[in-house]
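1. got a sequence here, can you build the structure:
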Amino acid sequence: MMSEVQGPVHVAAEVVATKRIGGYRHLTLTAPGVPERFRAGNFVAVTVDGHVARRALWVHRVRASSAFGPTLDVVVEVRGTGTAWLAAQPVGARIALTGPLGRAFALPKEAVSCLLVGEGYAAAPLFPLAERLRERGCAVSMVVSAPDEARLLSALEARRSARSVTVLTADGSVGQRGTPADHLDDLVRRSEADVVYAAGPPSVLRAAAGAAERAGAWSQVAVEVPTPCGTGLCHGCPLSVVGEDGVDRVVRACAEGPVVRGDRVRWDAL
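-> As a prediction, the model looks like this:
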């Protein structure tokens, strides 16, 4: 375990490895100070050449030591010119990076049963989370889903991270056919989950939070919304939630999130 150091840092990250896996580009970066501060659910924000808004990236894996020192892995899905630029960065390229950012997943104080639900590249933060939960003696089950096989993230790695893994694809190309919403009530029941963690598009997060609530379990979701600065300064990533006092309010997804309680999100607003 790396010691936890507080506060994000702004550094020149270097690409030390890059590979295409299915529909995604995986980048391994050195970013001095970031791996040491990272907690599962944090993200990093990178500056993209020619763009004002930065790109927020989930951290898929952190290594305390390697031939390059501490490193972190991020997963990029090309959706526009910014992510295309990132995916094209070669080994040796340097990228301005700030992190780790955001509110991380809260870990149970006791060894409980946990169900982790992820879809596509956004499932990335669940992998370091699974490691932390296992270290605490929790029973970890995972659901890894995607529209198709090419966009399924690290199904084999999931089998090393959890006691049981359910693979779902909407087109049935691998694993079971369907979406998390189709199977979650049954999976929460079968795993006897005390806590449900989810990362993915809003439909998956909402389904996970709903299934947890119906089963009397607690849920945390990693919400992904555009974060122009990533640090909370620009207030450009509004997230509608309901407070413990029952009053609706808008918080910053990059600062008060990205991880929030599933039963607190105003899903219709998202």
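
2. use CA for all of it now, contacts and neighbours both
-> Noted.

3. for the longest strand seen in the chain, name the packing helices and strands.
-> Under DSSP state E, the strand in the chain containing the largest number of residues is strand 9-21. For strand 9-21, the packing partners by 3 or more Cα pairs under 8 Å, 6 or more residues apart in numbering; DSSP states H and E come out as strand 24-30, strand 94-101.

4. one more sequence to fold, the one below, so I can look at both together:
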Amino acid sequence: MTAPVGARRAGEVVATRPLGAYRQLSIVVPAIAAPARPGQFVTVPPGRADRVLPRTWWITGEHSEVGFGSTLELVVAENPDEEGPLPEPGDVLAVRGPLGRGFGMPTTPVTAVVVTQGAAGAVGRWLTERLRAVGCAAHLVSCAEDPDQHVDLVQARRSADGVVLTEPRAVAAVVADLTDRTAASVLYAVGPVSLSRTVARVASQLVRVSQVTGVEVGAVGICGHGLCGGCDLPLAAGHRRGERSRPCFDGPVLRGDLVDWERLP
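-> Here you go, the predicted structure:
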């Protein structure tokens, strides 16, 4: 029997591999009813006894085999001091997901710019693959403070029409220039909320459509269930102004123009 989307499943870790400053885990779970999409995530139990909230991990790929189940690829930070030891092959985890709304694909071929930061770089690579599969041109911008935080670049260069590396302080100018040069009509951002705010502002200035993530997946103190309110975002004028969106429940992918970025700290 197929488990519903977002159900809690017992998943077996079958492989791990280094991914720059991060690790990619392959976890086999019972067959997923609907394929996972870039932008979705999972929650797993805390890795330390003194933690209550679950851990949140990005999904970076998924495939299913008849009679075998589904394999989720997940990217995690190597931070055993903060979140406890990472699971090893053979370990069984209670996995809840895929959670949330992933990135939507254009209905007609367009040129897109995908902007990523940190662990979400592996999600960006997956997103460019999906975009090119539906006939779009896709350029990837990887933003990082440290070279080891540029992840999955070998695969990204195979799947994207172009890859640009930059630092957080320069990302706005880089994205604006690349958007102009490629005549991109859609901008995507996957990573921390600060990156989403920057990309949404660039899209607004250039009169482009944007889809961005509104949850700090992987951050400490996020429940991933829509209960704690730690990821709430204020809505912009014309979108029930004064109200807030809970992106771990309503997202994590949102239109960039939906959020009042000026009201964020």
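
5. on that earlier part again, residue 41 of the first structure is nearest to which of the helices and strands packed on strand 9-21 of the first structure?
-> With Cα to Cα, the closest approach to residue 41 of the first structure among these belongs to strand 94-101: 8.9 Å.

6. what's the spacing between the helix or strand just after the closest one and its chain's center?
-> Following the chain from strand 94-101 of the first structure toward its C-terminal end, the next helix or strand by DSSP states H and E is strand 113-119. Going by Cα atoms, centre = their mean, to the nearest Å, the spacing between the C-alpha centre of strand 113-119 of the first structure and its chain's C-alpha centre is 11 Å.

7. against the second structure, where does strand 113-119 of the first structure fall?
-> Mapped onto the second structure using TM-score structural alignment, strand 113-119 of the first structure covers residues 111-117.

8. the matching stretch vs the first structure, average distance?
-> For stretch 111-117 of the second structure, the mean distance to aligned residues of the first structure following superposition is 0.7 Å (mean Cα distance after the TM-score superposition for the first structure).

9. how about the most centrally placed residue in the second structure: what's its closest non-neighbour residue?
-> With distances taken as Cα atoms, centre = their mean, the residue of the second structure nearest its centroid is residue 39 (4.1 Å). Spatial nearest neighbour of residue 39 of the second structure, excluding adjacent residues (Cα to Cα, 6 or more residues apart in numbering): residue 102 at 4.3 Å.

10. over in the first structure, tell me which residue corresponds to the one you found.
-> In the first structure, residue 102 of the second structure lands on residue 104 (TM-score structural alignment).

11. repeat that for residue 44 of the second structure.
-> Residue 44 of the second structure maps onto residue 46 in the first structure, by TM-score structural alignment.

12. and the nearest residue to its match once chain neighbours are set aside, how far is that from residue 265 of the first structure?
-> Excluding the flanking residues, the one nearest residue 46 of the first structure by Cα to Cα, 6+ apart is residue 97, at 4.4 Å. Residue 97 of the first structure sits at a distance of 29 Å from residue 265 of the first structure (criterion: Cα to Cα, to the nearest Å).

13. one more: residue 120 of the first structure?
-> Between residue 120 of the first structure and residue 265 of the first structure the distance, using Cα to Cα, works out to 21 Å.

14. mind putting the helices and strands packed on strand 9-21 of the first structure into CSV with mean neighbour count and distance to residue 168 of the first structure?
-> Below are these laid out as CSV (neighbours: other Cα atoms under 10 Å; distance: least, Cα to Cα, whole Å):
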stretch, mean neighbour count, distance to residue 168 of the first structure
strand 24-30, 22, 18
strand 94-101, 22, 30
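
15. can the ones you listed go into CSV with extra columns for distance to residue 155 of the first structure?
-> Shown next, in CSV, are these (distance: least, Cα to Cα, whole Å):
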stretch, distance to residue 155 of the first structure
strand 24-30, 14
strand 94-101, 25
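
16. tell me which of those strands lies nearest to residue 144 of the first structure.
-> For these, proximity to residue 144 of the first structure was assessed by Cα to Cα; strand 24-30 is nearest, at 15.2 Å.

17. distance from the chain centre to stretch 97-114 of the second structure, please.
-> Mean-position distance between stretch 97-114 of the second structure and its chain equals 11 Å (Cα atoms, centre = their mean).

18. can you pull out the helices in the stretch 101-250 of the first structure?
-> Here the stretch 101-250 of the first structure has its helices, by DSSP state H, counting those that start in this stretch, at 126-135, 155-161, 180-191, 202-215.

19. out of those helices, nearest to residue 71 of the first structure?
-> Nearest to residue 71 of the first structure among these is helix 126-135 (13.2 Å), distances taken as Cα to Cα.

20. which residues touch the closest one?
-> The contact list for helix 126-135 of the first structure, computed with Cα atoms under 8 Å, 6 or more residues apart in numbering, reads 40-41, 60-62, 105, 107-108, 116-118, 139-140, 158, 161-162, 197-199.

21. ok, and for it, which residues are buried?
-> 126-134 (16 or more other Cα atoms under 10 Å).

22. farthest-separated two in those residues?
-> Considering Cα to Cα, no two members of the buried residues of helix 126-135 of the first structure lie farther apart than 126 and 134, which are separated by 12.1 Å.

23. re earlier: pretty sure the residue nearest to residue 46 of the first structure contacts residue 13?
-> Yes. If you go by Cα atoms under 8 Å, residue 97 of the first structure and residue 13 touch, sitting 6.1 Å apart.

24. overlap of the contact sets of those two?
-> Here residue 97 of the first structure and residue 13 have residue 31 as joint contacts, going by Cα under 8 Å, 6+ apart.

25. so where is stretch 177-188 of the second structure in the first structure?
-> The counterpart of stretch 177-188 of the second structure in the first structure, counting by TM-score structural alignment, spans residues 186-197.

26. what's the end-to-end length of that stretch?
-> Taking Cα to Cα, stretch 186-197 of the first structure runs 16 Å from one end to the other.

27. repeat that for stretch 108-116 of the first structure.
-> Terminal residues of stretch 108-116 of the first structure are spaced 13 Å apart (Cα to Cα).

28. buried stuff in that stretch?
-> Residues of stretch 108-116 of the first structure classed as buried under the neighbour-count rule (16+ other Cα under 10 Å) are 112-116.

29. and what of stretch 226-244 of the second structure?
-> 226, 229-236, 244.

30. roughly how far out does it sit from the chain middle?
-> The gap between where stretch 226-244 of the second structure is centred and where its chain is centred comes out at 20 Å by Cα atoms, centre = their mean.

31. ok, and what's touching that stretch?
-> Defining contact as Cα under 8 Å, 6+ apart, one finds that stretch 226-244 of the second structure is touched by 214-216, 221-223, 245-249, 257-261, 263-264.
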